[in-house]
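1. sequence unknown, structure follows:
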């Protein structure tokens, strides 16, 4: 079967591309006891004052020494604490990573890593033990691996055609990939192989697993959080394979198994999830539903799902659909609206802070036919198109993220050599293409998930073909300056039997 989503991959898979533990901060120096012998044969009337002054001076010296030592070696966030242990029992940073402030370019202010100030998270999607890899971000945007943390679930071991497999934020909302709030306390992860959702608490120096619960369906691939609610998109796919026969047979997810659906959960203050009764709802229906992403609108009143394939009356499946649900006060979903799209194959989407919806459209991997569209949400939950299918010359446009000021949007194009395109967002919400390729010479096939830092200064891109995490600086004109890349995963290419499993990225 030829994969209508990504098309034949007869080329574009070159050979794989290339990714210390320092002693703990020194303690205070051993201080010798100080003695103060009285001067030889002093007059009796002056001995008492001299001794008192000498003792007072010694106390002052010792106190000053303690204060100076504390200021030099104090941690950034209170009393010293040992790094959190990774879930496999390995201390954070024990994978050949140095935590020395001096000489480590990834050290943050004061030489201390703090994932709550700047971080990037990706997941392995490993079919044996799914893990999240945590990277700390320095002021120059560079990354340093802090640790790898088991989710308590397993991945599918295969590429997932989805967006927002990892979500960062709080119980109140998302800080990445959708920037509705500016806080990074909890990390939510979809375990596509074990049909579960994991929640981590983000500490300064690592992740702490809070819970791992069933997702309410089969194969969760996308998550969203808002106002104490979490909804999971379950693809229903029962076949974990992506590559059926290289180079021309690939499997569309959401098309061979249970009907795709969404399920809701309440989140308590600790990040624990509790399923909401009667919250599970199917998508548009039919046997082919290439579900891609679920997200709340910024105000949390609507839930939106993109389907790059959809079985709708009098419409070819390749056109896809967008489903919207009203969110009831009790967390369940109300009326569903299924609507046609401006372009073919809606995939990833995001919202500006004023509520304009931006969609990437893959056009089913037709070479050079990637597009993006923008919509405004009407009061009844339906979408009204602003810009329709604005081309970017890329192939397989799948993920899109806007800057915090709502002026620029970046779309990643997975194939055709891989590229990241930049659009200008007009005040009306209309899209204008600025740069078909914003990062010349540093992207390649497999340019997948993208995320922006919370200040929109840095863009991070996950390349699942080569296991790379790339770092770019965002320039004011919408171009991207390549900073570095990390070899985050060991990948087997499809021609050698690989399935390209990693998916999902969140940044802060």
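-> Structure received. Please read all numbers here as calculations on a predicted model, not as lab measurements.

2. only C-alpha atoms from now on, for both contacts and neighbour counts.
-> OK.

3. surely residue 445 and residue 412 touch.
-> No: here residue 445 lies out of contact with residue 412, judged by Cα atoms under 8 Å, at a distance of 10.5 Å.

4. who touches both of the two?
-> Here residue 445 and residue 412 share the contacting residues 418, 419, scored by Cα atoms under 8 Å, 6 or more residues apart in numbering.

5. more neighbours: which of these two?
-> Taking residue 445 and residue 412 together and counting by other Cα atoms under 10 Å, residue 412 has the greater number of neighbours (29 against 21).

6. now that one: how far from residue 507?
-> Between residue 412 and residue 507 the distance, using Cα to Cα, to the nearest Å, works out to 16 Å.

7. included below, for side-by-side comparison, is a second structure:
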């Protein structure tokens, strides 16, 4: 049986229990490296340039000059399962940075490569990453298509090579879809892609209060929601992963809710994953069947009395697979679920008080928001870390037995643009 590395062998001093990383998404993009203390609090160690460009405070997805959650996505910073490399997107110039990850948490920039998609307009939209170790393939997702998904090869030293393959989550009738995140199934047989809109909100415009317009008028005068899978049953894209890292033809599934934004596999049940819905206002638990098809369970909604939609967009699953923490962008807070056998039930809704921003950002429902986005839970399940971009805060919470969260501290992060969390 393999021996666990000691704290000193991992390069951590007494009182440190791990490391956490976030990208600033500034024009001169950088990764902020924090150490995690034994009490769950964070201490900044260094800022390491990615060699690429972020979008800054500009939000490409909506065209807003300054707004949180720039790319409406998740997973822009990831760490390989062997903890050798960290990868980060540079959304401003559509590139990816590769870092060597030392045992003491230090990062060394190894390579920066273009995703292969040209930047059209003010900013690119490279947003989400997933890695398949067996083929050493890095999947890079962009908010806008038609080439939403591009591939890179990663050699043994962490150097990147852009591959020619390109894939879309558009359909015959939907040519401008907005994707959210890419995930490789634990058995490396499938690649799943979430979606949020069938038309970019930059095309539909904003209301006077700054909230985006969710409806467009189609032929005949009928209003149609631009949220994906609402009502058309095709919001989840699933590709077969081939032995050379390439992908088969996409299959589109009815995700059973509007804007199937986030996809998270359970830690101990590799054929089971959870979807968080930005416009469906809840979560569902899903399984990969023996024939490779996807079975999606019923949508379990949170309390939406504060306005529709809540924009439940990010998930963090406890290591024991018992609790799910769901981030509500529009509500500026977090809700929690219990996994009850093969189903879900609400644990605490909300699980923490609302975190106020500076009053300049609004959610899809028009509520003023502090723009929470990516979250990350510690390997022991004791602490949850949450980005609040419009409040310029990365907040540390201690998790409680009833599913609630207790704020224990925060660190300052760059305003509005910061995104992506990964750690060990």
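-> Arrived safely. All of these numbers come straight from a predicted model, not from anything done at the bench.

8. quick one: TM-score?
-> For this chain pair, the superposition-based TM-score is 0.77 by TM-score structural alignment, normalised by the length of the second structure; 350 aligned residues with a Cα RMSD of 2.5 Å.

9. run a quick neighbour tally on the counterpart of residue 86 of the second structure in the first structure.
-> With TM-score structural alignment defining the correspondence, residue 86 of the second structure maps onto residue 187 in the first structure. Other residues within reach of residue 187 of the first structure, judged by other Cα under 10 Å, total 26.

10. which helix or strand contains the closest residue to residue 187 of the first structure other than its chain neighbours?
-> Residue nearest to residue 187 of the first structure in three dimensions, not counting chain neighbours: residue 168, with 4.6 Å by Cα to Cα, 6 or more residues apart in numbering. Assigned by DSSP states H and E, residue 168 of the first structure falls within strand 166-169.

11. after that strand comes which helix or strand?
-> Later in the chain than strand 166-169 of the first structure, the nearest helix or strand by DSSP H and E is strand 174-176.

12. which strands and helices sit next to that following strand?
-> The helices and strands touching strand 174-176 of the first structure, judged by 3 or more Cα pairs under 8 Å, 6 or more residues apart in numbering; DSSP states H and E, are strand 166-169, strand 220-226.

13. in which helix or strand does whichever residue in the second structure pairs up with residue 291 of the first structure reside?
-> Using TM-score structural alignment, the equivalent of residue 291 of the first structure in the second structure is residue 179. Using DSSP H and E, residue 179 of the second structure sits in strand 178-184.

14. give me the contact list for that strand.
-> Contact with strand 178-184 of the second structure is made by 71-75, 127-132, 139-145, 148, 169, 190-200, 261-264, as judged by Cα under 8 Å, 6+ apart.

15. that older thread, centre of the chain versus the strand or helix carrying the match of residue 86 of the second structure, how much separation?
-> Element membership of residue 187 of the first structure [criterion: DSSP H and E] is strand 186-191. For strand 186-191 of the first structure, the gap between its own C-alpha mean and the chain's C-alpha mean amounts to 9 Å (Cα atoms, centre = their mean, to the nearest Å).

16. stretch 372-387 of the second structure too?
-> 12 Å.

17. residue range for that stretch in the first structure?
-> Residues 447-462 of the first structure are where stretch 372-387 of the second structure lands when matched by TM-score structural alignment.

18. got the buried residues for that stretch?
-> By neighbour count on 16 or more other Cα atoms under 10 Å, the buried set for stretch 447-462 of the first structure is 447-454, 456-462.

19. can you check stretch 160-179 of the second structure too?
-> The neighbour-count check on stretch 160-179 of the second structure (16+ other Cα under 10 Å) flags 160, 161, 162, 166, 167, 168, 169, 170, 176, 177, 178, 179 as buried.

20. brilliant, that's me finished.
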